[in-house]
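> missing the sequence, but the structure's below:
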């Protein structure tokens, strides 16, 4: 485990310890009033109880939000580092001799998600359309839903080098800092996304 993530572990230990302390503190305070002093629970006591409970709820909510519910901002260079990898795809042929680079497997797809297959170094890769997209080189290069500073100069060079048939793999990794450590995310992958670049739609095979 990355050492920065111990920030989050220590924070959770403190919160759990405070939760135990609050439970016993409320219990002991009530027993002291009712049994020892033979008194009654007043609004002051109730407000003190509520204040302690609210503080604990806020602390737990803050840690849960930081750990589970924050959405990664891929443009935030303080939070994540983004890397790009480029691999040329291998052409495949249908029974009638038609070449293609990407196959859409409709048998494994459903109404909302497609399943793509492509080949690198004679190895088959299968990805979901949730984590990838097909980019037709006859159209302007766009990737919807992923806000990144795409290296267009590099992409244009690789378009020429690989004849518009390659895979762009984008990986975002959480940096080592206090906030990521508090959320137990430091040095972990935030996302991986693939852009399947093809020369034209005719190089996509749809298997029904």
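Received, thanks. Every value quoted in this text rests on a predicted model; they were computed, and no experiment measured them.
> C-alpha from now on. contacts and neighbour counts both.
Noted.
> can you map out the helices along the chain?
6-31, 43-64, 152-161, 178-182 (DSSP state H).
> who are the packing partners of the last one?
Right, the one you point to is helix 178-182. The contact analysis (3 or more Cα pairs under 8 Å, 6 or more residues apart in numbering; DSSP states H and E) places helix 178-182 against helix 6-31.
> chain center to the helix it packs on: distance?
The chain centroid and the centroid of helix 6-31 are separated by 31 Å under Cα atoms, centre = their mean, to the nearest Å.
> what residues of that helix count as buried?
By neighbour count on 16 or more other Cα atoms under 10 Å, the buried set for helix 6-31 is 6, 7, 8, 11, 12, 15, 18, 19, 22, 26, 30.
> what angle sits between it and helix 43-64?
Comparing the axes of helix 6-31 and helix 43-64 via axes from the mean of the first three to the mean of the last three Cα atoms, to 10 degrees yields an angle of 160 degrees.
> what helices or strands is helix 6-31 leaning on?
When contacts are defined as 3+ Cα pairs under 8 Å, 6+ apart, helix 6-31 sits against helix 43-64, helix 178-182.
> any chance of the ones you listed in JSON lines, with distance to residue 136 and mean neighbour count too?
Converted to JSON lines, those look like this (distance: least, Cα to Cα, whole Å; neighbours: other Cα atoms under 10 Å):
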{"stretch": "helix 43-64", "distance to residue 136": "41", "mean neighbour count": "14"}
{"stretch": "helix 178-182", "distance to residue 136": "36", "mean neighbour count": "20"}
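> tabulate those helices (a markdown table), appending distance to residue 156.
Output for these, formatted as a markdown table (distance: least, Cα to Cα, whole Å):
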| stretch | distance to residue 156 |
| --- | --- |
| helix 43-64 | 42 |
| helix 178-182 | 34 |
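> another structure for you, compare them:
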């Protein structure tokens, strides 16, 4: 684990320490109010209770958002390092039909598609949350093309390879905000752009028909 991520660990320890302090300090003040001052309520104690709880909630919400809910900005090169790989696809056959990618449709209200493709010596399966299939024309004219793909390189690859898979990999850089979220060195995104010459090279079948 990167040393930068200890920033986030320290921040969470501070949140925990503040929670413990709030519990103990609230108990101490309220016992003093009852035993020493012979009162059950004071506005001062109420205000201190509210301030301590609000501070804890603010810190906890901020750390939850930073650690678990922060969406990486892949176009911000100061926060995310991008790398790209391009591999030609291997043509598979099913009887007389040849195809480069197999699409399996899942079930449910928002079904996820599963894409299976082959490269030299390997078979991969990715889903539509992290991949798209482009059939002919401009490979970037599909959903997911809004990602920071190197357009000139993609166009050159599409001229050199009739069918290919382009992989975009993003890794969190060593920065304070990434360390605070304990993300440094971790994957920010893996996205696959699968490009084939036309729809006839796509084999469609339902997920429940898979072997």
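Perfect, thanks for sending it. Values in this document were obtained by computation on a predicted structure and should not be read as measured data.
> so after superposing, what's the score?
TM-score for the superposed chains, counting by TM-score structural alignment, normalised by the length of the first structure: 0.91, backed by 204 aligned residues with a Cα RMSD of 1.6 Å.
> of all the helices and strands packed on helix 6-31 of the first structure, which lies closest to residue 87 of the first structure?
For these, the distance to residue 87 of the first structure is smallest for helix 178-182, at 30.5 Å, taking Cα to Cα.
> can you tell me what sits against the closest one?
The contact list for helix 178-182 of the first structure, computed with Cα atoms under 8 Å, 6 or more residues apart in numbering, reads 4-9, 11, 63, 66-67, 79, 174, 186.
> of these, closest to residue 100 of the first structure?
Among the contacts of helix 178-182 of the first structure, residue 174 lies closest to residue 100 of the first structure (Cα to Cα), at 35.9 Å.
> to which residue of the second structure is that closest one aligned?
Alignment note: residue 174 of the first structure maps to residue 172 in the second structure; criterion TM-score structural alignment.
> can you count the residues close to its match?
Number of residues near residue 172 of the second structure (other Cα atoms under 10 Å) recorded here: 23.
> would you turn the contacts of helix 178-182 of the first structure into JSON lines with distance to residue 38 of the first structure?
Below are these laid out as JSON lines (distance: Cα to Cα, whole Å):
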{"residue": "4", "distance to residue 38 of the first structure": "50"}
{"residue": "5", "distance to residue 38 of the first structure": "48"}
{"residue": "6", "distance to residue 38 of the first structure": "46"}
{"residue": "7", "distance to residue 38 of the first structure": "44"}
{"residue": "8", "distance to residue 38 of the first structure": "43"}
{"residue": "9", "distance to residue 38 of the first structure": "42"}
{"residue": "11", "distance to residue 38 of the first structure": "38"}
{"residue": "63", "distance to residue 38 of the first structure": "40"}
{"residue": "66", "distance to residue 38 of the first structure": "44"}
{"residue": "67", "distance to residue 38 of the first structure": "45"}
{"residue": "79", "distance to residue 38 of the first structure": "56"}
{"residue": "174", "distance to residue 38 of the first structure": "56"}
{"residue": "186", "distance to residue 38 of the first structure": "53"}
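> picking up where we left off before, residue contacts, the match of residue 174 of the first structure?
Per Cα under 8 Å, 6+ apart, neighbours of residue 172 of the second structure: 79, 80, 81, 178, 183, 184, 185, 186, 187, 188.
> excluding its backbone neighbours, what's nearest residue 195 of the second structure?
Leaving aside its chain neighbours, residue 195 of the second structure sits nearest to residue 134 (4.7 Å; criterion: Cα to Cα, 6 or more residues apart in numbering).
> what about that neighbour, distance to residue 21 of the second structure?
Between residue 134 of the second structure and residue 21 of the second structure the computed distance is 56 Å (Cα to Cα, to the nearest Å).
> go on, residue 181 of the second structure?
23 Å.
> please name the nearest non-neighbouring residue to residue 86 of the second structure.
Take residue 86 of the second structure and drop its neighbours on the chain: the residue closest to it by Cα to Cα, 6+ apart is residue 166, 4.6 Å away.
> wouldn't the one you found be in contact with residue 190 here?
No - at 10.4 Å, residue 166 of the second structure and residue 190 do not qualify as touching, with contact defined as Cα atoms under 8 Å.
> these two: who's more crowded?
When residue 166 of the second structure is set against residue 190 and neighbours are counted by other Cα under 10 Å, the residue ahead is residue 166, at 20 against 15.
> residue 175 of the second structure: neighbour count?
With other Cα under 10 Å as criterion, residue 175 of the second structure counts 15.
> now do the contacts for residue 89 of the second structure.
Counting by Cα under 8 Å, 6+ apart, residue 89 of the second structure touches 100, 117, 118, 119, 120, 163, 164, 165.
> that one matches what in the first structure?
Counting by TM-score structural alignment, residue 89 of the second structure lines up with residue 89 in the first structure.
> and that match, how far is that from residue 158 of the first structure?
To residue 158 of the first structure, residue 89 of the first structure is 12 Å away according to Cα to Cα.
> then residue 152 of the first structure?
Here residue 152 of the first structure is placed at a distance of 10 Å from residue 158 of the first structure (Cα to Cα).
> what does residue 141 of the first structure give?
Using Cα to Cα, residue 141 of the first structure is found at 13 Å from residue 158 of the first structure.
> next one: residue 146 of the first structure
Separation of residue 146 of the first structure from residue 158 of the first structure (Cα to Cα): 20 Å.
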